[in-house]
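Colleague: Everything below, folded, please.
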Amino acid sequence: METVLFSSQIANDLKQFLGHLEYSSLGLIMDSNTKNTCLPLIEKILPESVRKFAFPAGENHKNLETCVKIWEWMTNEGFDRKTLIINLGGGVTGDMGGFCAATYKRGVRFINIPTTLLSQVDASVGGKLGIDFQGFKNHIGVFTQPDAVIIAEEFLKTLPENELRSGFAEVLKHGLIRNADYFRILKFENWQDQPWKEIIEKSVNIKKEVVEKDPKESGLRKILNFGHTIGHAFESHFLGTQQHLLHGEAIAIGMICEAYLSTKKSGLSKEELKEVEKVILSVFGHFEFSDEDVPTITQLCSQDKKNVSSTMYFSLLRKIGACDFNIPVSHQEISESIHYYQSIKL
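Modeller: Prediction:
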């Protein structure tokens, strides 16, 4: 399991951390947004010899073409097996930068410095790395642990509100699947005013506890996918369109759809469904789409990585704070859950 460090002052803590490591070269991977907003927080403590690579920001660049450019950069810089890579950024940077590091010369060491709420509470923990492929989320990837993950609340000040809200979806999910008390102490009316340092540590510890019990997602770890089978399908379907959804916005939709399925398949009460629905809609609002979108979104669920042969398996809530996994769900039931979300009136 990777080391997770909670930083109170990122520049000083990173300088101290790097001072204890031996490496032949230091590379820094980031996207164009992170280069402008987050790099200035650590740039002054980086050695002059650091080599930097920035790729265009956005999920649509989390693909093989960008990986090729990163591998070419690493090759042209002469990076060897003792190189250390720093991935500075959100989930796209951590997933793709880590994937490139894990596969370059069969693997070089890397550390992740997640800069978004989403990456701090979700993508930073568990060693999942990868890229999107032919419209499918995280379709190509590996499990490899970083040397460390350094989490600093101060990066949240660089985020626009919609990105902060996107990360909050994963915070909600952690409470729903594992800790009802945690879910119910979260603020929903003024969700931006959370005690973020405590929230991040709590969410990281929930995910870490699950991952440590099931590192390769053969059982329990699948509960972390609650909301993601249908959520990823929404995200993939609207990627690059005018209705483009951020990851957390799509997962919020997915959690309502899958909470509805939970009432049909795993015992979630109608009262708790309405509770889940109410708090998610209060933060994320209601996403409008057409009936014509539903068959494609439903079909995209068949590419989920939890599926076996032609059977689609979901992680669904037994109650708020408890989640079951490996529950078979049909295309018709998925379509029904999407229509249920569509029918909700605010």
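
Colleague: Please make it C-alpha for all contacts and neighbour counts, starting now.
Modeller: Will do.

Colleague: now K208: how far from I230?
Modeller: From K208 over to I230 the distance is 24 Å, taken as CA to CA, to the nearest Å.

Colleague: Give the residue from those two that has the larger number of neighbours.
Modeller: Neighbours were tallied for K208 and for I230 using other CA atoms under 10 Å; the higher tally belongs to I230 (32 against 21).

Colleague: List the residues that contact the more buried one.
Modeller: Residues near I230 by CA atoms under 8 Å, 6 or more residues apart in numbering: I251, I253, G254, C257, E258, I297, T298, C301, I334.

Colleague: if you set the cut-off to 10 Å instead, what comes out?
Modeller: Residues near I230 by CA atoms under 10 Å, 6 or more residues apart in numbering: 236, 250-258, 297-302, 304, 314, 334-335, 337-338.

Colleague: Are any of the residues you listed buried, and if so which?
Modeller: Among the contacts of I230, those scoring as buried are 236, 250-258, 297-298, 300-302, 304, 314, 334-335, 337-338 (criterion: 16 or more other CA atoms under 10 Å).

Colleague: The residues you listed in helices, which ones?
Modeller: Per DSSP state H, helices hold the following members of the buried ones among the contacts of I230: 236, 250-258, 297-298, 300, 334-335, 337-338.

Colleague: those helices in this structure, which residues are they?
Modeller: With DSSP H, the ranges of helices along the chain come out as 10-19, 32-37, 39-42, 64-76, 91-103, 117-118, 161-178, 180-185, 196-213, 228-238, 247-265, 270-284, 293-300, 331-343.

Colleague: Give me the buried positions along the second one.
Modeller: By neighbour count with 16+ other CA under 10 Å, helix 32-37 contains the buried residues N33, T34, K35.

Colleague: Quick check: chain neighbours aside, which residue is closest to the last one?
Modeller: Counting by CA to CA, 6 or more residues apart in numbering, the nearest residue to K35 once its immediate chain neighbours are dropped is A54, at 7.0 Å.

Colleague: One more, please, to line up against the first structure:
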Amino acid sequence: MTLSYSLTATDGAARAGTLHTAHGEVQTPVFMPVGTAGTVKGMTADAVRSTGARIVLGNTYHLMLRPGAERVARLGGLHRMMDWQGPILTDSGGFQVMSLSALRKMDKDGVTFQSHIDGSKHRLTPERSIEIQHLLDADITMSFDECTPHPATHEVAAKSMRLSMAWAERGRRAFVPREGYGLFGIVQGSTYADLRAESVKALTDIGFEGYAVGGLAVGEGQEAMFATLDVTTPLMPQDKPRYLMGVGTPDDIIGAVARGIDMFDCVIPTRSGRMGRAYTSQGVLNMRNARHCDDGSALDPACDCPACTRHSRAYIHHLIKSQEMLGPILLTWHNIRYYQQLMARLRAAILAGRFAEEAAAIRAGWSTPA
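Modeller: Below you'll find the predicted structure:
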């Protein structure tokens, strides 16, 4: 049996369920820390586990360039290399195809591009993307797609989406089914409701173990993102996991869970940690600010991570200002823990039938004076 999903409870459109994979079960809604190159930056695997994270994300494009998918396979797969016994989802490389547009040439068969590392030339097709993810031993493989840039005309978005659907069908044929492993199709269509509907139908006709919503959080703004989810998620299969790619802030996540999304990933908590920003129950804190220099209080009184239980805001401010590597490490640790606590609160609220009240309480806390 391939990867599966069981829906436990709903509260409005919000859903709580369990994802069953070859490397363990994952309760949803879930946030996946981003480990692009086989590591969550600044964190050991034990540290990531301590935050409550049960699934992480890797990236096809970056790992194929360095250290190479075949090398990862020879060394026992990505789980063994990064000491992660839990499930791994790998992004197909489609987003990098969009973001590195100056270095690539795309045709209907795939993409030829130059490495951003050394300029070497590479070819990525739907079949090769699936093969790389197989070599990495990803529990969840993502279809190779073109992430449509924003803004895009209806004509451009339609052409891009239909190319992605053709690639999805090719990827489905290339995927090797195994016990506990699965392939997700990616819904495209920019912010156009008719194209999103066409994309969902094309993917469900092909058939996947899960379905992702791609092409959002690329500059369209939260209102347009939520409007797109409003017309997309009701069309998606109820008995399959739904993954919103590359999202987002805590407020984005709450809004997307309210619209039926189960899975999330984003670089925000890790990147923000490296930049000195902390997501807390009382809102976002910039730890570079001088107002923290004499503050002996905890970073977040509601958090149980090492940054909050063992250190003061003043110490973390000192680390950040002194450019000591421990500062970004502690803030990254905290931010991932905060995101995991957020997901646990949302899941518990769905199970209790009080999602709207909990979402309102979380948002209200962000305006609490620190």
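
Colleague: Superposed, how do the two chains score by TM?
Modeller: For this chain pair, the superposition-based TM-score is 0.38 by TM-score structural alignment, normalised by the length of structure 1; 198 aligned residues with a CA RMSD of 5.7 Å.

Colleague: what would the buried residues of helix 32-37 of structure 1 look like in JSON lines with distance to I140 of structure 1?
Modeller: Below are the buried residues of helix 32-37 of structure 1 laid out as JSON lines (distance: CA to CA, whole Å):
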{"residue": "N33", "distance to I140 of structure 1": "24"}
{"residue": "T34", "distance to I140 of structure 1": "24"}
{"residue": "K35", "distance to I140 of structure 1": "26"}
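
Colleague: Out of these, the closest to G27 of structure 1 would be?
Modeller: The shortest gap between G27 of structure 1 and any of these belongs to K35, at 13.7 Å (CA to CA).

Colleague: mind checking the SS state of R363 of structure 2?
Modeller: helix (DSSP: H, G, I helix; E, B strand; the rest coil).

Colleague: what about it, distance to I206 of structure 2?
Modeller: Separation of R363 of structure 2 from I206 of structure 2 (CA to CA) stands at 39 Å.

Colleague: swap in R277 of structure 2?
Modeller: Taken as CA to CA, the span from R277 of structure 2 to I206 of structure 2 is 42 Å.

Colleague: out of those two, which sits in the busier spot?
Modeller: R277 (23 against 15).

Colleague: quick one: the residue lying closest to that one once chain neighbours are set aside from A364 of structure 2, how far?
Modeller: Distance criterion CA to CA, 6+ apart; nearest residue to R277 of structure 2, sequence neighbours excluded, is N286 at 4.7 Å. Note on N286 of structure 2: its distance to A364 of structure 2, by CA to CA, is 19 Å.

Colleague: Equivalent analysis for H134 of structure 2, please.
Modeller: 44 Å.

Colleague: Between these two, which has more neighbouring residues?
Modeller: H134 (21 against 13).

Colleague: Could you name the helices and strands sitting against the helix or strand the more buried one falls within?
Modeller: Under the criterion of DSSP states H and E, H134 of structure 2 resides in helix 126-136. Helices and strands touching helix 126-136 of structure 2, by 3 or more CA pairs under 10 Å, 6 or more residues apart in numbering; DSSP states H and E, are strand 56-59, helix 60-65, helix 69-74, helix 78-81, strand 88-91, strand 121-124, strand 140-142, helix 154-174.

Colleague: Beyond the last one, next helix or strand please.
Modeller: Reading on from helix 154-174 of structure 2 to the C-terminus, the next helix or strand found by DSSP H and E is strand 182-187.

Colleague: Summarise which helices and strands that following strand is packed against.
Modeller: strand 88-91, strand 140-142, helix 154-174, helix 193-206, strand 210-213, strand 242-244.

Colleague: buried set for the fourth one?
Modeller: Neighbour-count burial for helix 193-206 of structure 2, with 16+ other CA under 10 Å as criterion, is recorded at A193, L195, R196, A197, E198, S199, V200, A202, L203, T204.

Colleague: quick one: T10 of structure 2 from H20 of structure 2, how far?
Modeller: Per CA to CA, T10 of structure 2 is found 18 Å from H20 of structure 2.

Colleague: what about these two, which has more around it?
Modeller: When neighbours are counted by other CA under 10 Å, T10 of structure 2 and H20 differ, and H20 comes out ahead with 20 against 17.

Colleague: wait, is that one part of a strand?
Modeller: Yes - counting by three-state DSSP, H20 of structure 2 falls inside a strand.

Colleague: Test my guess that F226 of structure 2 contacts G255.
Modeller: Yes - counting by CA atoms under 10 Å, F226 of structure 2 does reach G255; the two are 7.2 Å apart.

Colleague: count of neighbours near the spatially closest residue to L300 of structure 1 that is not a sequence neighbour?
Modeller: Closest residue in space to L300 of structure 1, ignoring its immediate chain neighbours: A233 at 5.3 Å, by CA to CA, 6+ apart. For A233 of structure 1, the neighbour count with other CA under 10 Å is 26.

Colleague: cool, M98 of structure 2 as well?
Modeller: M98 of structure 2, neighbours per other CA under 10 Å, totals 16.

Colleague: May I ask you to confirm that it is in contact with S160?
Modeller: No - contact between M98 of structure 2 and S160 fails when scored by CA under 10 Å: they sit 11.1 Å apart.

Colleague: so the residue nearest to L300 of structure 1 touches G254, yeah?
Modeller: Yes - using CA under 10 Å, A233 of structure 1 is in contact with G254, at 8.6 Å.

Colleague: circling back: give the contact list for the residue nearest to K35 of structure 1.
Modeller: L28, I29, M30, D31, S32, N33, T34, K35, I70, L88, T93.

Colleague: what about 6 Å?
Modeller: Residues in contact with A54 of structure 1 (CA atoms under 6 Å, 6 or more residues apart in numbering) are M30, D31, S32.
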